[in-house]
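J.: Sequence unavailable; structure follows:
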């Protein structure tokens, strides 16, 4: 037996061991991949994404795409081959696990947080669009989510404005939490709410959950809208990054003419009540999703510009969006003149 053959035989267990490690040993990373897009001006499962009751709507051509990212789920095993595949794909990213999830965070917790963020972002987006159109949209404490099977289920509804509990005026979400915490077990709380413009009184009896009294709602600082606007998106899509596109979509739906000029425009960004566009995660992957859907313009939050410059947009134009009004002006300007100067992302000087 030659030395080369002997060396090969001796090395074989090591090679097999390394291969098994690469396949079966999980690594502390998360991958980002381009996700699906949703046209907020279109329909999902035969239903308008933006539904309005109580005011005139204008349906026209063109698309406004919200963009998403596929993110490795918490506690999902990801091996060396998967990490390397994502690392060498220009449209994907590899991120340390702790930068995305806490060590003990479960999939259920992540999905719940995403649902809360989505519900809140929709309300803010609607408020910003309506205020831009001149409507009076006062702030209010509202029911953001109702947990199934809890005492409030079937009594309170998402969007209910909470005016008072046991006769005490409610001004902040913490007021609701304090009222439930201070309740006596077995005694009902009297909620005065406004639903659909009508005030009514309902009773909810808190229940002890893990030693604390709960009624099963998530209160939030919300708004009282002059008419109903409902945003219908896949419940599997969570987070707050679609805020800007929701606002643009609501604005376009409530105004005559096509905001997009019949073209495909995409973007991302959270929306604050003052109209500020906030940063999001995975902007490069969202740019890739929009590019593959044929979008010609992509709205980028100012704080994500540096990362966006490293993406591969091809011929799609990247436009910096600092505020809702800025994004609106940029789109209107571009529709009138596709070669017009628009706010752009620029590399920071070091």
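T.: Received the coordinates, thanks. In this text the structure is predicted, and so the values were computed from the model without any measurement.

J.: C-alpha from now on. contacts and neighbour counts both.
T.: OK.

J.: Longest helix in the protein, please.
T.: helix 107-132 (DSSP state H).

J.: List the buried residues in that helix.
T.: By neighbour count on 16 or more other Cα atoms under 10 Å, the buried set for helix 107-132 is 111, 114-131.

J.: Which neighbouring elements make contact with whichever strand or helix holds residue 298?
T.: Assessed by DSSP states H and E, residue 298 sits inside strand 297-301. On a contact count with 3 or more Cα pairs under 8 Å, 6 or more residues apart in numbering; DSSP states H and E, strand 297-301 meets strand 264-267, helix 283-292, strand 317-321.

J.: So which elements touch the longest one?
T.: Packing contacts for helix 283-292, counted by 3+ Cα pairs under 8 Å, 6+ apart, involve strand 29-39, strand 63-71, strand 264-267, strand 297-301, helix 305-308.

J.: closest one to residue 104 among the ones you listed?
T.: Minimum separation from residue 104 across these (Cα to Cα) falls at strand 29-39, 14.9 Å.

J.: Which parts of the chain are helices?
T.: With DSSP H as the definition, the chain shows helices at residue ranges 3-24, 80-87, 107-132, 173-181, 243-253, 283-292, 305-308, 324-336.

J.: which residue sits closest to residue 67, ignoring its sequence neighbours?
T.: With Cα to Cα, 6 or more residues apart in numbering as the criterion, residue 67 has its nearest non-adjacent residue at 4.6 Å, and that residue is residue 37.

J.: Equivalent analysis for residue 110, please.
T.: residue 74 is the one closest to residue 110 (Cα to Cα, 6+ apart), at 7.9 Å.

J.: Do I have it right that the one you found meets residue 108?
T.: No: the pair residue 74 and residue 108 does not pass the contact test of Cα atoms under 8 Å, sitting 9.4 Å apart.

J.: I'd guessed residue 59 sits against residue 253; true?
T.: Yes: judged on Cα under 8 Å, residue 59 makes contact with residue 253 at a distance of 6.3 Å.

J.: Okay, one more to line up with it:
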């Protein structure tokens, strides 16, 4: 579900928590044009910032984020954190000052509204759209994980609970959480190796990891919340360098590749980087 929150910047605004924007655009409007409308009409832009992170191996909203049934469930250590951004809603009333501030801050990104929200929809319709994307992502994440583990989906069921984030980019982390809860690293240990691992990326039912956008802001949220490793879709490597100090970037393109990378990390083996 989409979360609306009060603005903490000058004008009254509402923020929307999203697990993905499509593409971040920095500095698309000439400064002269902006100054011409300063203090008048709101601009067709959204300002994003690092959002919440959630450990998919833990609890959220009063219950386990991942609840498998029909198979033995492991106790896990470490964390697998999905990461979101916060973006101001279409009716937030973004003014020139908000846009200029966003250009000059590393923890902000300015983007056209249509790059973040479906056009022509009301707030309620956008919320429904985001929920539908999240539900579809959860189904694909479950299918990908069970296929990877060669588990029968008619016998093993997985309930996923994460109500206040919309969009599909938690898919990869959901799949990894399911794998860790059901099988760990495959040799008795945890897939996390006891670390706090964060990441982003969509996932298809066949295990293909897709790009989502917003990775630079998500890395900041990940490091803020204690992650030492960030899994990023390989296609987004160019967008995320350099990483925040203390955060190791690991590019992935499939669920299998992500699992292999985490196994190698846990054992101190070689792991690809951006």
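T.: Everything's here; your move. On a predicted model such as this, the values are computed, not experimentally measured, just so you know.

J.: ends of stretch 227-235 of structure 2, how far apart?
T.: In stretch 227-235 of structure 2, first residue to last residue: 21 Å (Cα to Cα, to the nearest Å).

J.: same question, stretch 101-108 of structure 2
T.: 8 Å.

J.: quick one, what contacts the corresponding residue of structure 1 for residue 257 of structure 2?
T.: The pairwise alignment with structure 1 assigns residue 257 of structure 2 to residue 326, based on TM-score structural alignment. Contacts for residue 326 of structure 1 were tallied using Cα atoms under 8 Å, 6 or more residues apart in numbering; there are none.

J.: any idea what sits nearest residue 201 of structure 2, other than its immediate chain neighbours?
T.: Once its chain neighbours are removed from consideration, residue 201 of structure 2 has its nearest residue in residue 169; the separation is 4.7 Å (Cα to Cα, 6+ apart).

J.: For residue 278 of structure 1, see how far away the alignment partner in structure 1 of the one you found is.
T.: Under the alignment (TM-score structural alignment), residue 169 of structure 2 pairs with residue 241 of structure 1. Look at residue 241 of structure 1 and residue 278 of structure 1: by Cα to Cα, they are 8 Å apart.

J.: list residues touching both of the two?
T.: 269, 270, 271.

J.: How many neighbouring residues does the second one have?
T.: Other residues near residue 270 of structure 1 come to 24 when the count uses other Cα atoms under 10 Å.

J.: Contacts only, for the counterpart of it in structure 2.
T.: When structure 2 is aligned by TM-score structural alignment, the residue opposite residue 270 of structure 1 is residue 202. Listed by Cα under 8 Å, 6+ apart, the contact set of residue 202 of structure 2 reads 137, 168, 169, 170, 171, 172, 209, 210, 211, 212.

J.: got these as CSV, with distance to residue 232 of structure 2 columns?
T.: Putting those into CSV (distance: Cα to Cα, whole Å) gives the following:
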residue, distance to residue 232 of structure 2
137, 17
168, 14
169, 11
170, 11
171, 12
172, 10
209, 9
210, 9
211, 8
212, 9
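
J.: tally of neighbours for the aligned partner of residue 293 of structure 1 in structure 2?
T.: Matched to structure 2 by TM-score structural alignment, residue 293 of structure 1 sits across from residue 225. For residue 225 of structure 2, the tally of surrounding residues (other Cα under 10 Å) stands at 16.

J.: Residue 233 of structure 2 versus residue 225 of structure 2, what's the distance?
T.: With distances defined as Cα to Cα, the gap from residue 225 of structure 2 to residue 233 of structure 2 amounts to 20 Å.

J.: now do residue 179 of structure 2
T.: From residue 179 of structure 2 over to residue 233 of structure 2 (counting by Cα to Cα), the distance is 18 Å.

J.: what does residue 155 of structure 2 give?
T.: In terms of Cα to Cα, residue 155 of structure 2 sits 31 Å off from residue 233 of structure 2.

J.: out of those two, which sits in the more crowded spot?
T.: Remark: of residue 155 of structure 2 and residue 233, residue 233 carries more neighbours, 26 against 9, as counted by other Cα under 10 Å.

J.: residue contacts, that one?
T.: By Cα under 8 Å, 6+ apart, residue 233 of structure 2 lies in contact with 200, 201, 209, 210, 211, 251, 252, 253.

J.: How about residue 172 of structure 2?
T.: Residues in contact with residue 172 of structure 2 (Cα under 8 Å, 6+ apart) are 141, 199, 200, 201, 202, 203, 209, 255.

J.: What of residue 94 of structure 1?
T.: Contact criterion Cα under 8 Å, 6+ apart gives 29, 30, 31, 32, 83, 86, 87 as the residues in contact with residue 94 of structure 1.
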